[in-house]
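A.B. asks: all I have is the shape, not the residue letters:
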């Protein structure tokens, strides 16, 4: 009896998470720092840093716009972005950017790149960060 319940839970979880992943893959591509550089160089894209303003001020990728994922108005804030332009989302390590994907999809974005290594990967590759301090 317990095995049937466990099997049923497994099937339900697989169905829920499997469907979610299929939806995300339709709209989202996970990218590395090298791919991020190529995308930025190749065209018109919006680079969105979803960290807090304090984290953003410590250093960010050039031309990034800060939209705080922890803000209660995050879902509303991203609606001011151009839905017709591809968007690259990043954070510190990829956790918040990955979670924010759902909000971008719900807001109508169809070309989403998730830089899942975040600032930590960027720094580890020795790539430059912009700071507002001289």
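C.D. replies: Yes, it's here. Note that the structure is predicted; figures quoted are calculated from it, not measured.

A.B. asks: when you work out contacts or count neighbours from here on, use the C-alpha atoms and nothing else.
C.D. replies: Will do.

A.B. asks: so what's residue 31 up against?
C.D. replies: 113, 114, 115, 116 (Cα atoms under 8 Å, 6 or more residues apart in numbering).

A.B. asks: go with 10 Å
C.D. replies: By Cα atoms under 10 Å, 6 or more residues apart in numbering, the residues touching residue 31 are 37, 39, 88, 89, 113, 114, 115, 116, 117, 118.

A.B. asks: looking at the residues you listed, spot the one nearest residue 56.
C.D. replies: Within the contacts of residue 31, the smallest distance to residue 56 is 12.0 Å, found for residue 118 (Cα to Cα).

A.B. asks: so which elements touch the lengthiest helix in the chain?
C.D. replies: Secondary structure of the chain per DSSP state H: the longest helix is helix 2-27. In terms of contacts (3 or more Cα pairs under 10 Å, 6 or more residues apart in numbering; DSSP states H and E), helix 2-27 is packed against helix 95-106, strand 112-115.

A.B. asks: what about versus this one:
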């Protein structure tokens, strides 16, 4: 019984320490009107060049320098992440969480959902 209690306590501690990632539909992102955030596109540079959300910074999650690049961002800022459909940004969110970022929002649906909804985007 004591081991079960300690395990339960440990799980609560892990949830408090980590688990700072929130998920939000990318369609809702356009309603954000705050300047205290960073928008990161974790797709490849080739994907990014075909279109991206205005103001987004491209940091390819597949690139070996992803962690060192992401660590240049202030951990106190709200960080929104998106990719093509939501898979890579969910993984990137977990990376940021493990690095101690406290306000991470994974934009579900990704750039595909953004375009499909008819939202404005930039093409290089």
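C.D. replies: That came in fine, so what should we check first? Note that the structure is predicted; figures quoted are calculated from it, not measured.

A.B. asks: tm score of chain vs chain?
C.D. replies: TM-score of the superposed chains, computed with TM-score structural alignment, normalised by the length of structure 2, equals 0.82; 114 aligned residues with a Cα RMSD of 2.3 Å.

A.B. asks: re earlier: and the helices and strands packed on helix 2-27 of structure 1, which is most packed in?
C.D. replies: strand 112-115 (a mean of 25; mean count of other Cα atoms under 10 Å).

A.B. asks: so it corresponds to what in structure 2?
C.D. replies: Mapping strand 112-115 of structure 1 onto structure 2 (TM-score structural alignment) gives residues 104-107.

A.B. asks: ok so, going back, next, format the contacts of residue 31 of structure 1 as a markdown table and append distance to residue 99 of structure 1.
C.D. replies: Formatted as a markdown table, the contacts of residue 31 of structure 1 follow (distance: Cα to Cα, whole Å):
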| residue | distance to residue 99 of structure 1 |
| --- | --- |
| 37 | 22 |
| 39 | 22 |
| 88 | 14 |
| 89 | 10 |
| 113 | 13 |
| 114 | 10 |
| 115 | 12 |
| 116 | 11 |
| 117 | 14 |
| 118 | 13 |
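
A.B. asks: and those residues, which are buried?
C.D. replies: 39, 88, 89, 113, 114, 115, 116, 117, 118 (16 or more other Cα atoms under 10 Å).

A.B. asks: the second one matches what in structure 2?
C.D. replies: Read it as residue 88 of structure 1. In structure 2, residue 88 of structure 1 lands on residue 80 (TM-score structural alignment).

A.B. asks: residues contacting its match?
C.D. replies: 21-24, 26, 29, 37-41, 56, 89, 93, 103-107.

A.B. asks: now do the longest helix of structure 1 against helix 95-106, angle only.
C.D. replies: 70 degrees (axes from the mean of the first three to the mean of the last three Cα atoms, to 10 degrees).

A.B. asks: which residues in structure 2 form helices?
C.D. replies: 2-17, 45-49, 66-70, 87-98, 110-116.
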